[in-house]
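# The following comprises the amino acid sequence and a computationally predicted model.
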Amino acid sequence: MTTTLEQLDTEGDLRAVVELPWRTIVWDDPVNLMTYVSYVFRSYFGYQRDEAERLMLLVHTEGRAIVAVGNREAMERHAQAMHGYGLQATVARDEP
């Protein structure tokens, strides 16, 4: 009986991990201008100027910024799009 309860708890923990959203992270690089990064955030993600500049400043000062959160496939598409613009981007699981 104990084994069954332990399996249920393990399955619940696994399900909680699987349901965590993913995030697209844009990283700082020595190549792209800050104005260009802001432009990419506005044109691709549709962010307003203030939000695009806030995210761009995070990339510049903190070295990275989370620019989108959602399901894995969508976040991978965003990262690929950022690569197409010449930006460094990765996908990671969102932290609980």
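Yep, that arrived. Numbers count the residues shown, from 1 in each chain.
# hey, let's count contacts and neighbours off CA atoms from now on
OK.
# At which residues are the helices of this protein located?
Taking DSSP state H to define them, one finds helices in the chain at 2-18, 34-45, 49-62, 72-84.
# With respect to Val26, which of those lies nearest?
When the helices of the chain are compared for distance to Val26 using Cα to Cα, the nearest one is helix 49-62, at 6.9 Å.
# okay, pairing it with this:
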Amino acid sequence: MISAAGSTLTQAGTDLDLHRSVLHSRPYQVVVWNDPVNLMSYVAWVFRSYFGYSREKAHRLMLQVHREGRSVVAAGPREKAERDVTAMHGYGLQATLEEAE
């Protein structure tokens, strides 16, 4: 008789749990992209309103979007980053999700 501890089924379950753990602990970034539609003041207002950033931080991130074409505005677990991207879309901003390096 084979013990449960040595079974392939238990090993596969452990591997799956490890994979899920790594997937959920990996940080993701919310990237906001420049667009020709939204005013810079509006973009800064969105960052202050949604993320709760100070005027200075929101302004700095907005300028980065404007000058460099994109800015990482938040990072965290995948589920939260997905919610943030969806929220940015709700405000009319172009945003994507990417794995943090």
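Noted; the coordinates are in hand. Fair warning: this is a prediction, and the values are worked out from it, not measured in the lab.
# Please state their TM-score.
Overall, the chain-to-chain superposition scores 0.80 on the TM-score scale (TM-score structural alignment, normalised by the length of structure 1); 83 aligned residues with a Cα RMSD of 1.7 Å.
# related to what we said a few turns ago, same list (the helices of structure 1) but as a markdown table, adding mean neighbour count.
Compiled in a markdown table, those are given as follows (neighbours: other Cα atoms under 10 Å):
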| stretch | mean neighbour count |
| --- | --- |
| helix 2-18 | 11 |
| helix 34-45 | 16 |
| helix 49-62 | 17 |
| helix 72-84 | 17 |
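# what's the closest of the ones you listed to Glu95 of structure 1?
Closest among the helices of structure 1, using Cα to Cα: helix 2-18, at 9.7 Å.
# Need the helices of structure 1 in JSON lines (columns: distance to Trp27 of structure 1).
Supplementary listing: these in JSON lines, determined by distance: least, Cα to Cα, whole Å:
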{"stretch": "helix 2-18", "distance to Trp27 of structure 1": "25"}
{"stretch": "helix 34-45", "distance to Trp27 of structure 1": "10"}
{"stretch": "helix 49-62", "distance to Trp27 of structure 1": "6"}
{"stretch": "helix 72-84", "distance to Trp27 of structure 1": "10"}
